[in-house]
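**Student:** Predicted model and sequence follow; I will ask about them next.
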Amino acid sequence: MSPVGDTLRTRCRNFPGIVNNASIDWFFPWPDQALYAVASVMISPENKLIPGEHREHLVSHCVKVHQSVNDYSQRFLQRLRRYNYVTPKNYLDFISCYLRILDEQDQNIQAQCERLQGGLMKIAEASKMLV
C-alpha cells in the first residue's frame, strides 16, 4: 500500500489488524555512495562483456540515470500531481535488465558473426570449384 493520501489512514481505521500484524517499510532515497557501491558490485570486473576502462564510466552512468529518474519524478509530481515512486528495487532491476540485454545482444552478434563466417566459407569453396 502506498502511504500517500487517505487510503492508508482509512484502511488502518477499518482494519486494525493491519497495524498490529504488519510492518511498514519506508523507502528513502539511497545516498550516492550506496548507489555507486551497489552498481560496482553488480557490474563486476569479471564480466567479460564490459571492458575494464569503461566499467567506472558505466557505474557512474547508472547512478546518474537513477538520480535523474528521481528528479524527473519530482517534476512529474509538481506538473501533473501524480506520483511516480523510485525505489531501490527499481535501481536493482535497472542494472539487472541492462546486464541481461547486454548478454542477449552479445549472443545475437556472435550468432551473426558465425553466420557470416559460414557464408564466407561457402563463397570460398564455390570460388575454388569454379577455378
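**Tutor:** Right, received. Where do you want to start?

**Student:** rest of the way, CA atoms for contacts and neighbours
**Tutor:** OK.

**Student:** Nearest to the spatial middle of the protein, which residue is it?
**Tutor:** Nearest to the mean C-alpha position of the chain, counting by CA atoms, centre = their mean, stands residue 94 at 0.9 Å.

**Student:** Okay, and it sits in which element?
**Tutor:** For residue 94, the host element (DSSP states H and E) is helix 88-130.

**Student:** let's bring in a second one:
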Amino acid sequence: MSEAYLQNEKRYNYTTPKSFLEQIDLYSKLLTDKTTQVKHNITRLENGLTKLTSTSEEVDGLKDVLAVQEVN
C-alpha cells in the first residue's frame, strides 16, 4: 500500500512511534468493543434458547391437559 501511495500521491508513507502506539490503542479498543458485543449476543442467545425450551415444555403440558379435557 505504501508503494501505491507513493505512485499516486508522490509522497512517502511514514509510521512514527506515536502513530504506531495510536494504532495499537485503536486495535485494543476495537477488540474490547467486539468482545463485549459478542458476550452480549451470547447472553441474548442463551436467554432466547431458555425461553424456547420453557415454552415448549408449557405447550406439551397444555396439550396433555387438552387431551384429558377432550376425553371428558
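**Tutor:** Okay, I see it. This structure is a prediction, so every number in the text was calculated from the model and none was measured.

**Student:** Need the TM-score from the superposition.
**Tutor:** Here the superposed chains carry a TM-score of 0.69, computed using TM-score structural alignment, normalised by the length of the second structure; 58 aligned residues with a CA RMSD of 1.7 Å.

**Student:** From the structure, what's the count of residues near residue 64 of the second structure?
**Tutor:** Per other CA atoms under 10 Å, the neighbour tally for residue 64 of the second structure reads 12.

**Student:** which residues touch it?
**Tutor:** Contacts for residue 64 of the second structure (CA atoms under 8 Å, 6 or more residues apart in numbering) come out as none.

**Student:** Map it across to the first structure for me.
**Tutor:** In the first structure, no residue is paired with residue 64 of the second structure, using TM-score structural alignment.

**Student:** how far away is residue 64 of the second structure from residue 55 of the second structure?
**Tutor:** From residue 64 of the second structure across to residue 55 of the second structure, the span is 14 Å (CA to CA, to the nearest Å).

**Student:** Check residue 6 of the second structure too.
**Tutor:** From residue 6 of the second structure over to residue 55 of the second structure (counting by CA to CA), the distance is 62 Å.

**Student:** Now for whichever residue in the second structure pairs up with residue 84 of the first structure, how many residues are close by?
**Tutor:** When the second structure is aligned by TM-score structural alignment, residue 84 of the first structure is paired with residue 13. Using other CA under 10 Å, residue 13 of the second structure is surrounded by 12 other residues.

**Student:** Give me the distance between residue 13 of the second structure and residue 5 of the second structure.
**Tutor:** 7 Å.

**Student:** and if you look at residue 68 of the second structure?
**Tutor:** 78 Å.

**Student:** Equivalent analysis for residue 70 of the second structure, please.
**Tutor:** Applying CA to CA to residue 70 of the second structure and residue 5 of the second structure gives a distance of 78 Å.

**Student:** Of those two, which one has the most company?
**Tutor:** residue 5 (12 against 8).

**Student:** what's near enough to touch that one?
**Tutor:** 11, 12, 13.

**Student:** next one: residue 42 of the first structure
**Tutor:** 95, 96.

**Student:** any idea what it aligns with in the second structure?
**Tutor:** So, by TM-score structural alignment, residue 42 of the first structure is left unmatched.
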